[in-house]
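Peer 1: Please work out how this folds:
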Amino acid sequence: MIMENSSSITVIIAGKNFAPVCDYLKNVLPEISLEMVEAKDLIKKAEEAQIIFPAMARIDEKIFKRAPSLRLVQQWGTGLEGIDIGSATRYRVAVANVPTAGSGNAESVAEWYVMAALCLSRKTCEIRSQVRKGYPWGSPLGQALYGRTAGIIGFGGIGKALALLLKTFNMKILVVDKKPDKITAQNIGVDWIGEVADLLHLLKKTEYLFICIPLTAETKNMISQPELALLPKGAFILNAARGSVINQQALMQAMDSKHLGGVALDVYWEEPPKPNDPILDYPNILATPHIAGVTDVSYQGISIQVKENIIRVMKGKLPLNCANPEVRLKDMK
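Peer 2: Below is the predicted model of the structure:
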């Protein structure tokens, strides 16, 4: 037995997406009661839950006041923008996430960015049908990553892992971050690092723009029409952070004007996007279903840290990487 009375722990995953989470949770905590619940049924099901994983669902006061046994809202990853942390604290519920660094998640997301950059550069969206048709053969001309300039917004776990990979392509790497880590940047071989206030300098020189920052009030619509206009014509944008860091209308206008060479999206302004979302109609958009961090290595690493947090809160301790460390946990019944 992994922990005393673990069979009495009721865990809910709020939504039917990210199905592999169930397998990895059951592997590290086989005796828990685990259920994936549609968002519309969450309020009722939350009444018995002790642990909730948001899985893109909104977790707010409507949930907390109906969940007397709830002790922890644990994100399977980093993003906490969908959780009302203030309400969680008032209802004595801890909120925690898993940092990208140290879990394998940062490396997996960085791999997605490289994959996406290569797909856009080699016009994979355009050429998929050519092999079956047999023509045109030997075209189109792709663009090499080698020697190009990459701009990375955000230098946390993902930004650092990405910079390491991009250096193997001999890319020139420019970075902006809220708190520039100049020592790590130098060790990796970053060519220039500045503060967020220096973003305009980065954009003017960037051929591949990688968005690696969380969504906050400060970063919402950070990339809009003025910022997009500063990018060199033909630049590529890649986003596996959160959709709303980029202004959607401004992005579509930049695509309509052919200012951008292409865009890779793993995140959207609404998830999942509607089938008729016009952003999906562009031939040079690479779209994936929020899977940048969905790998065996990432999920194994996250599951180990999640297990530790579940054990901690069920023993009356705060979880690791707690977003509301001031919270007074509910008494054990």
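Peer 1: contacts and neighbour counts: CA atoms only from here.
Peer 2: Fine.
Peer 1: count of neighbours near D281?
Peer 2: By the measure other Cα atoms under 10 Å, the count of residues near D281 is 10.
Peer 1: where along the protein do the strands fall?
Peer 2: 10-14, 33-37, 51-53, 72-74, 94-96, 149-153, 172-177, 192-195, 208-211, 235-239, 260-265, 285-287 (DSSP state E).
Peer 1: I'd like to know which of those lies nearest to A116.
Peer 2: Smallest distance to A116 across these (Cα to Cα): 6.2 Å, for strand 260-265.
Peer 1: Which other helices and strands does that closest one contact?
Peer 2: If contacts are counted by 3 or more Cα pairs under 8 Å, 6 or more residues apart in numbering; DSSP states H and E, strand 260-265 sits against helix 105-121, strand 235-239, helix 248-256, strand 285-287.
Peer 1: Second input sequence below; structure requested for side-by-side comparison:
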Amino acid sequence: MYIRRSIVLWNLASSLQRGGEGTYIRRSIVLWNLASSLTKLSGLHTDGFSSADILSKVKSMVGNSDTHLTRVLFCGPHFPASHNYTREYLQKYPFVQVDDVPLDDVPNVIEKYHMCVVKTMKLDSNVLSRATQMKLVMQYGVGVEGIDINAATKYGIKVARIPGDVTGNAASCAEMAIYLMMGLLRKQVFILGFGNIGIDLAKRLRAFGVKVIATKRSWGSYSQDSCQTNVHGDLVDEKGGHEDIHKFASNADIIVCCLSLNRQTAGIVNKTFISSMRKGALLVNIARGGLLDYEAVLNHLKSGHLGGLGIDVAWTEPFDPDDPILKFKNVIITPHVAGVTEHSYRFMAKVVGDVSLQLHAGASLTGIEFVN
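Peer 2: All right, here's what the predicted structure looks like:
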């Protein structure tokens, strides 16, 4: 009885398969799984076909496509253009499956996926331990602070981000920083963290005739060629290291945070840092909310020492609209949209799509920056 049902399902799978490799292939896989379940329930042999024979035929008919799918997981519903654009880019490649899953469901399904785009998800050791098929965890952008990189390395999972200098992300973040500064632009700007965003910001600030000072942990990777313009020359008037941040803060009218968030930089803009700033100086954060010590910012706004705050990122997101910091008239906040442009999201979708195709083919992964 069950064998006959399996044969019916196999025939139906055959019909669906003839419809093409795209939409119907996954239905065939489902039917094959159903056939598998039914035949396992029966030890009967009919017309010379054992249950194993039927499974073999069904498996052959659908081309064993299930085992050759590369599954890409997007975590959570936020920034829907990320997974929608990636699906659009990969629509001609039915062997790459792109799913977006609610954040609470990720731990329960992550074992099924080979590649994960975290977005706002926090992937700790517990979640990563369940990702038994995972090859790559990456960010739809540059921030990987939500990923336990040590745990990923332990489980043999590569972690990567998309370089902001090629997607337009750094440029749009730099423009957002200028937007936040426009109302009270002064004469000297301190760029705390001179990476891709810092470089693009300095290029744009030159048009305002300001003096640019900047710090970077290591200027060994600083290319004079990449930071030169034919009109303005060197983009940075004074360069310093981490040990110079308080001195530079005391000399700047505006400080712009462009650092990556990690153990070394978390809370770097603290009470000591803000106290070293000029009274009335402005603070702009275009990177990550965790770079700023919340209590230090709030207290210095209350005292009037901090002249103004412009942030595109917050300590928790979404940020509480009733938070005391938002009561100050000299505070401007935007909802983490600096890097959200049509251009950057289309480009990042292409990067994610290309990487998933490389992963499927077993080729070297290019176009991303590994952090482990």
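Peer 1: Tell me how the two chains score on TM-score.
Peer 2: TM-score for the superposed chains, counting by TM-score structural alignment, normalised by the length of the first structure: 0.83, backed by 298 aligned residues with a Cα RMSD of 2.3 Å.
Peer 1: For the stretch 51-200 of the second structure, just list every one of the helices.
Peer 2: Using DSSP state H, counting those that start in this stretch, the helices of the stretch 51-200 of the second structure run over residues 51-61, 81-89, 106-109, 125-129, 149-154, 164-167, 169-181, 196-205.
Peer 1: report the longest helix in the second structure, please.
Peer 2: Secondary structure of the second structure per DSSP state H: the longest helix is helix 342-361.
Peer 1: Give me the contact list for that one.
Peer 2: With contact meaning Cα atoms under 8 Å, 6 or more residues apart in numbering, helix 342-361 of the second structure is reached by 68-70, 72, 81-83, 85-86, 89-90, 96, 115, 140-141, 162, 167-169, 364-368.
Peer 1: Switch the helices of the stretch 51-200 of the second structure over to a markdown table; also include distance to S250 of the second structure.
Peer 2: Shown next, in a markdown table, are the helices of the stretch 51-200 of the second structure (distance: least, Cα to Cα, whole Å):
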| stretch | distance to S250 of the second structure |
| --- | --- |
| helix 51-61 | 70 |
| helix 81-89 | 40 |
| helix 106-109 | 45 |
| helix 125-129 | 40 |
| helix 149-154 | 35 |
| helix 164-167 | 29 |
| helix 169-181 | 18 |
| helix 196-205 | 19 |
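Peer 1: Contact partners for the most centrally placed residue in the second structure?
Peer 2: For the second structure, the residue nearest the mean C-alpha position is Q139 (2.4 Å; Cα atoms, centre = their mean). Residues in contact with Q139 of the second structure (Cα under 8 Å, 6+ apart) are 117-119, 160-162.
Peer 1: follow-up on the earlier one: got a markdown table for the helices and strands packed on strand 260-265 of the first structure, with distance to P226 of the first structure and mean neighbour count too?
Peer 2: Converted to a markdown table, those look like this (distance: least, Cα to Cα, whole Å; neighbours: other Cα atoms under 10 Å):
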| stretch | distance to P226 of the first structure | mean neighbour count |
| --- | --- | --- |
| helix 105-121 | 23 | 22 |
| strand 235-239 | 15 | 24 |
| helix 248-256 | 9 | 16 |
| strand 285-287 | 21 | 19 |
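Peer 1: PyMOL command for the buried members of the contacts of helix 342-361 of the second structure?
Peer 2: In PyMOL, this line selects whichever of the contacts of helix 342-361 of the second structure come out buried by 16 or more other Cα atoms under 10 Å:
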select buried, resi 69+70+72+81+82+83+85+86+89+90+96+115+140+141+162+167+168+169+365+367+368
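Peer 1: Surely G147 of the first structure touches I173?
Peer 2: No. In this structure G147 of the first structure lies outside contact range of I173 using Cα atoms under 8 Å: 9.9 Å.
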